[in-house]
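Q: coordinates for the following, if possible.
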Amino acid sequence: MNMVPLADAKAHLGDLIAQAEAGETVCITKRGKPVAQLTAVQPRRRPISLAELQAVTDAMPMQSESAGDFVRGMRDGERY
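A: As a prediction, the model looks like this:
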């Protein structure tokens, strides 16, 4: 974490923002005490569309055996 006095932060705000964009946390201090923190904003994730998920799973063929039987067959078979 990069500690920067407020006066320096005012003079070099563009550089500090670039550091935050690069993933570094910048702590701004006032009289030696932390008062603010600059960090990169995490991009918002797109919500999952249940309709799109349903369309993908509907297109998948049904399996002929249960998941438990499939895993047991892999475990007990010659594959491992």
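Q: C-alpha from now on. contacts and neighbour counts both.
A: Will do.
Q: how about the helices in this structure?
A: Ranges of helices within the chain are 6-11, 13-21, 50-58, 67-76, based on DSSP state H.
Q: let me know which of the ones you listed is the nearest to residue 30.
A: Judged by C-alpha to C-alpha, the one of the helices of the chain that comes nearest to residue 30 is helix 6-11, at 5.6 Å.
Q: next up, for comparison:
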Amino acid sequence: MQFSVHTAKTQLSRLIDAALAGEEVVIAKGSKPVVRLVPVAQSGFRLGMCKGRFGPLPDFLEPEPEDMLEAWEGGA
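A: Down below sits the predicted model:
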């Protein structure tokens, strides 16, 4: 489907939906095609996707026990 810039301005939402549905959407200046609308590939990455799979995690802001601090400082 090819559309003029004016039509693209007034029908942008509909053209985006068409591109997302897999249709080829081309915008032309006059009769010359200049732009093609294509969907952006979506990433499969999600935050928290491993939540609860590894048991309790350490609290890195919690102070270390005295014996661990001594071991790090070369005392034990």
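Q: follow-up on the earlier one: and the helices of structure 1, which is most packed in?
A: Ranked by average neighbour count under the criterion mean count of other C-alpha atoms under 10 Å, the helices of structure 1 are headed by helix 13-21 at a mean of 15.
Q: can you list the helices of structure 1 in a markdown table and add distance to residue 36 of structure 1?
A: As requested, the helices of structure 1 are exported to a markdown table (distance: least, C-alpha to C-alpha, whole Å):
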| stretch | distance to residue 36 of structure 1 |
| --- | --- |
| helix 6-11 | 9 |
| helix 13-21 | 12 |
| helix 50-58 | 40 |
| helix 67-76 | 51 |
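Q: relative to residue 32 of structure 1, which of the ones you listed is closest?
A: The stretch from the helices of structure 1 with the least distance to residue 32 of structure 1 (C-alpha to C-alpha) is helix 6-11; that distance is 9.3 Å.
Q: residue range for the closest one in structure 2?
A: The counterpart of helix 6-11 of structure 1 in structure 2, counting by TM-score structural alignment, spans residues 5-10.
Q: re the thing from before, show me the one of the helices of structure 1 that comes nearest residue 37 of structure 1.
A: If you check each of the helices of structure 1 against residue 37 of structure 1 by C-alpha to C-alpha, helix 13-21 wins as the nearest, at 9.5 Å.
Q: any idea how far that closest one is from the chain center?
A: Mean-position distance between helix 13-21 of structure 1 and its chain equals 20 Å (C-alpha atoms, centre = their mean, to the nearest Å).
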